[in-house]
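Visitor: below are the sequence and a predicted model for it; my questions follow.
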Amino acid sequence: MSRSQTRTLIDDPLGGTVRRTVLPSGLCVVTESIPAMRSASLGAWVGVGARDEAPELSGASHFLEHLLFKGTAKRSAAEISEAVEAVGGESNAYTARDHTCFYERVLADDLPLALDVLGDAVSSSLIADKDVEIERGVILEEIAASADEPAEVVHELFNRAVFGDGPMGRDIAGTAQSVRAITPEQIRDFYHRHYLPSNLVVCVAGGVDHDEVLKLVRDCFAPLPSGAQAPPERRRDALPERPELLSVEREDTEQAHLVVGCRTMSRKDERTYALGVLNNVLGGGMSSRLFQAIREERGLAYTVSSSTSYFGSTGSFSVYAGCGPDNAREVRDLVVAELARVVADGITEEELHRGKKMYQVGVIMAMEDSSSRMDWLGRDELLYGELMSVDEDLARNEAVTMDAVRAVAADILSQPMTTAAVGPFDRGAFE
């Protein structure tokens, strides 16, 4: 019989002790024990998301996110929510393109209860026909609500333009058509194919003990299939050869919503650190170039910011702005011009320092919260396949040079930029 394998990965006197155990079934358990904390955050991270869905199953991962709270043989939907809230805790979940996460936050003393509720929901969901129909209606309302939010619609337009009509470009929640068509049997089959111990990571951070967590996880997640099974093969990030450069949806809104950006690299590319610094310089705060040029100097927009997203084999850089419809073309052109300027001229030493510092302070402040620490563990283990200490991460950020920023700007931001827009205009406003 194979045995559990436990390793101490990080032992930081200023932080916590990170330990990792892989059970015989393949279920991975990662904890960070921080004696000074009186709270505990726990999450079940599943290696399945929107990118893993066939077209006819678009929205299945998100559907399951809803359904796993709807009841087990042990608890009804009301009892699942009441159990955690009765001790003042919080519970929720989210679906992403490459994973699904179910998480809770409680006092450390209530960890046994929280793990029991979490394990029960994730490993023993009934996915009853009646619950599927109830949540189908809820999800259709959620999709309709998103369609009424132009700031959300414009990001979906951008994703589809950049990543195409495949899984990477589709809405995570699916479409109204796909959600109406999916059957309870299809959802149950999707659940049993993907919710395997080998495709699951349980993370706990806070005032906890690894051995105690391990014992609780063995019991609470016991209903999962026994025996080691290989995780399902992930779908490739199929992308069009060239992104679409302009996508416009006409809506009679008071404000125009713009996203300008391009594809980048995968999450495991070392250049993400240099692009992160550049992102902070361009749109990371009120001192950023785009904020100053568009809002402070010209008063053309209330909101303007930039962001990065990374996936298995690709990623994106994007700038979002909300402005008056009459200013949309000018704002778009200013964004493109600022990106071109940083490609041509690079950034200053002061900007390099500020871009690094913004990242470092954000990481350090986040690490004072058990939820952020649990999130760090889950992402590293499930998505990166390695656990990196905060100090190592900060050191990689600090090692970014002017040359590295200039190189990543030339490589990424010299591409033709995709523009997505929602507002009271047609494509001609930008062509």
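Guide: Sure thing, it's come through.
Visitor: for the rest of this, base every contact and every neighbour count on C-alpha atoms.
Guide: Will do.
Visitor: what does stretch 215-223 rub up against?
Guide: 29, 112, 115-120, 122-124 (Cα atoms under 8 Å, 6 or more residues apart in numbering).
Visitor: which PyMOL command selects the buried ones in those residues?
Guide: Of those, the buried ones can be selected in PyMOL as follows, counting by 16 or more other Cα atoms under 10 Å:
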select buried, resi 29+115+116+117+118+119+120+122+123+124
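Visitor: secondary structure and distance to residue 278 added to the contacts of stretch 215-223, as TSV?
Guide: Shown next, in TSV, are those (DSSP: H, G, I helix; E, B strand; the rest coil; distance: Cα to Cα, whole Å):
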residue	secondary structure	distance to residue 278
29	strand	35
112	helix	43
115	helix	40
116	helix	43
117	helix	42
118	helix	39
119	helix	41
120	helix	44
122	helix	39
123	helix	42
124	coil	45
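Visitor: is it possible to export the contacts of stretch 215-223 to CSV including distance to residue 231?
Guide: Below are the contacts of stretch 215-223 laid out as CSV (distance: Cα to Cα, whole Å):
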residue, distance to residue 231
29, 16
112, 28
115, 23
116, 24
117, 24
118, 21
119, 19
120, 21
122, 16
123, 16
124, 19
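Visitor: which residue lies nearest the spatial centre of this protein?
Guide: Per Cα atoms, centre = their mean, the C-alpha nearest to the average position across the chain is that of residue 96, at 5.3 Å.
Visitor: put this next to the first one:
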Amino acid sequence: MTRTPRTTARPTTAVGRAVAHPPIPSRPHARGVPAAFPSGGGNGAGTVRKTVLPGGLRVVTQSVPTVRSATFGIWVRVGSRDETPALNGATHYLEHLLFKGTKRRSALEISAEIDAVGGEMNAFTAKEFTCYYARVLDTDLPLAVDVVCDMLTGSLIRAEDVEAERGVVLEEIAMTEDDPGDCVHDLFAKTMLGDTPLGRPVLGTNETINALTRDRIARFYRRHYDPTHLVVAAAGNLDHDTVVRQVREAFERAGAPADADAEPVGPRTGSRRIRTAGRVDLLDRGTEQAHMVLGMPGLSRMDERRWALGVLSAALGGGMSSRLFQEIREKRGLAYSVYSYTSGFADCGLFGVYVGCRPNLVHDVLKICRDELDHVAEHGLGDEELRRAMGQLAGSTVLGMEDTGALMNHIGKGELCWGEQLSIDDMLAKISSVTPDDVRSVAREILGQRPSLSVIGPLSDKQSARLDEAVA
């Protein structure tokens, strides 16, 4: 949000978010009675427990008794894909406004109360969800619960705050546009998904932000910030029943709906397919480098083959020993930054290769990328490459779960996006079960497609005219 880069701004390399929080089979539980899921993984984390409160609010926690901190977050099932063209950017704008004051706290008091205990508080908006969170000492968890719940349920969204924050959001858009290595990923989404909710930028545009009014944002808030659309997640040195009680009291204090028959809204579903192929989008900018993403449709986050695609991406551009890094940077010295990544949504996905290089090297770099992708599509990975990629994916998965913030993200996103949880041990088992045939099959399907290309940089007319060759 305002205080840190968006999670969607620069996709993660190698593993990608498509495999960050996968599902396990659901287990039935009675309303108001916590369900328990073993966590596994040997990182000191305990059982994941879940309670559904009257009104449809879900609370999931994971106890980590070996630490002295806790992270508390609230996940909202709303992102930029829920916006109409006229509302583009409203989700992120609203995220800013919830920090501007409630009936009980001013904007200063919201931040000062967390600062006073040495905590950190933030939020982020993505295409399919929004998350607000605070990380504090375990003894200060009740304060974090109270402050974050107050923000989510009691925001005033005053007209003067909307006007004041408009300039901040416009500056964030300008900051993103000043970073071509960031902006090119938004361009790639537009190239692949077009003028659709998933293809439009999370931040919105200058035009849509300037057109948004207080009333439209407030209606958006009331429509989407219902308890049935929320998942409360907490991880750290905590007690599940205590967190549930504190959350219940906070929502009751705010007068949140408590309809005993209300059911939580389930994970997103759909059957969107990306059919874009051979499209080239060039944004002419006077930068020192040309920033490129070459890619094609990938897999949705619901697709079990995402594990094989994660291994494939790790082998292609997930580390210093990956094919693209070795061929483009180590052997030829053509670029400093090169990586591959996957982005998985509820009903579709993207696979991309990013490279930043001098403009006169664009065509050489693109040819190497195409040659490597075509070779792997036809022949798959060698045994050593496969072993190394699986090890890297497994290691990064575990190392990425070594703090309470990561665990909160894992259980919160798991509940919101899949309605289920997956232990670290189960994720490692999924990765180790990937076979050479699995990787060969997904490589043939994904990499065998005709790619599209997005470029930001100062290319000459002659260079620009040749870009079609890269996707032919």
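Guide: Good, I have the coordinates. Predicted model, so just to flag it, every value in this text is computed and none were measured.
Visitor: quick check: TM-score for this pair?
Guide: Scored against TM-score structural alignment, normalised by the length of the first structure, the superposed chains reach a TM-score of 0.96; 430 aligned residues with a Cα RMSD of 1.7 Å.
Visitor: host element of whatever residue of the second structure lines up with residue 260 of the first structure?
Guide: Using TM-score structural alignment, the partner of residue 260 of the first structure in the second structure is residue 294. Under the criterion of DSSP states H and E, residue 294 of the second structure resides in strand 290-297.
Visitor: can you list the neighbours in contact with the helix or strand following that strand?
Guide: Past strand 290-297 of the second structure, further along toward the C-terminus, the next helix or strand under DSSP H and E is helix 306-317. Helix 306-317 of the second structure has contacts (Cα under 8 Å, 6+ apart) with 13-16, 18-19, 299-300, 322-325, 338-342, 353, 381, 385-386, 388-390, 392-393, 430-431, 434-435, 438-439, 442-443.
Visitor: what subset of those is buried?
Guide: Here, 16+ other Cα under 10 Å leaves 13-16, 18-19, 299-300, 322-325, 338-342, 353, 381, 385-386, 388-390, 392-393, 431, 434, 438-439, 442-443 buried among the contacts of helix 306-317 of the second structure.
Visitor: narrow these to those in helices?
Guide: Using DSSP state H, the subset of these located in helices is 323-324, 385-386, 388-390, 392-393, 431, 438-439, 442-443.
Visitor: out of these, which two sit at the greatest distance?
Guide: 324 and 431 (21.8 Å; Cα to Cα).
Visitor: if we only consider the ones in helices among the buried ones among the contacts of helix 306-317 of the second structure, which is nearest to residue 263 of the second structure?
Guide: Nearest member of those to residue 263 of the second structure, counting by Cα to Cα, is residue 431, at 33.5 Å.
Visitor: so how far is residue 30 of the first structure from the aligned residue in the first structure for that closest one?
Guide: Using TM-score structural alignment as the criterion, residue 431 of the second structure maps onto residue 397 of the first structure. Per Cα to Cα, to the nearest Å, residue 397 of the first structure is found 25 Å from residue 30 of the first structure.
Visitor: and if you look at residue 173 of the first structure?
Guide: 29 Å.
Visitor: neighbour count for those two, which is higher?
Guide: Legend: neighbour count by other Cα atoms under 10 Å for residue 173 of the first structure and residue 30, higher for residue 30 (28 against 23).
Visitor: and what about that one, helix, strand or coil?
Guide: strand (DSSP: H, G, I helix; E, B strand; the rest coil).
Visitor: contacts only, for it.
Guide: Going by Cα under 8 Å, 6+ apart, the list of residues near residue 30 of the first structure reads 18-21, 201-204, 377-378.
Visitor: helices - which of the residues you listed land there?
Guide: Those of the contacts of residue 30 of the first structure lying in helices (DSSP H): 377-378.
Visitor: from the contacts of residue 30 of the first structure, pick the one nearest residue 151 of the first structure.
Guide: For the contacts of residue 30 of the first structure, the nearest to residue 151 of the first structure is residue 378 (28.6 Å; Cα to Cα).
Visitor: am I right that the closest one is in contact with residue 203?
Guide: Yes: between residue 378 of the first structure and residue 203 there is a contact under Cα atoms under 8 Å: 6.0 Å.
Visitor: mutual contacts of these two, please.
Guide: Shared contacts of residue 378 of the first structure and residue 203, counting by Cα under 8 Å, 6+ apart, come down to 30, 43, 45.
Visitor: let me know the closest of the contacts of stretch 215-223 of the first structure to residue 54 of the first structure.
Guide: Using Cα to Cα, the contacts of stretch 215-223 of the first structure come closest to residue 54 of the first structure at residue 122, 22.3 Å.
Visitor: the closest one pairs with which position in the second structure?
Guide: Using TM-score structural alignment, residue 122 of the first structure sits opposite residue 152 in the second structure.
Visitor: what sits against its match?
Guide: Neighbours of residue 152 of the second structure in contact, by Cα under 8 Å, 6+ apart: 98, 225.
Visitor: switch the cut-off to 10 Å
Guide: 74, 76, 95, 98-99, 102, 132, 221, 225-227, 230, 251, 254 (Cα atoms under 10 Å, 6 or more residues apart in numbering).
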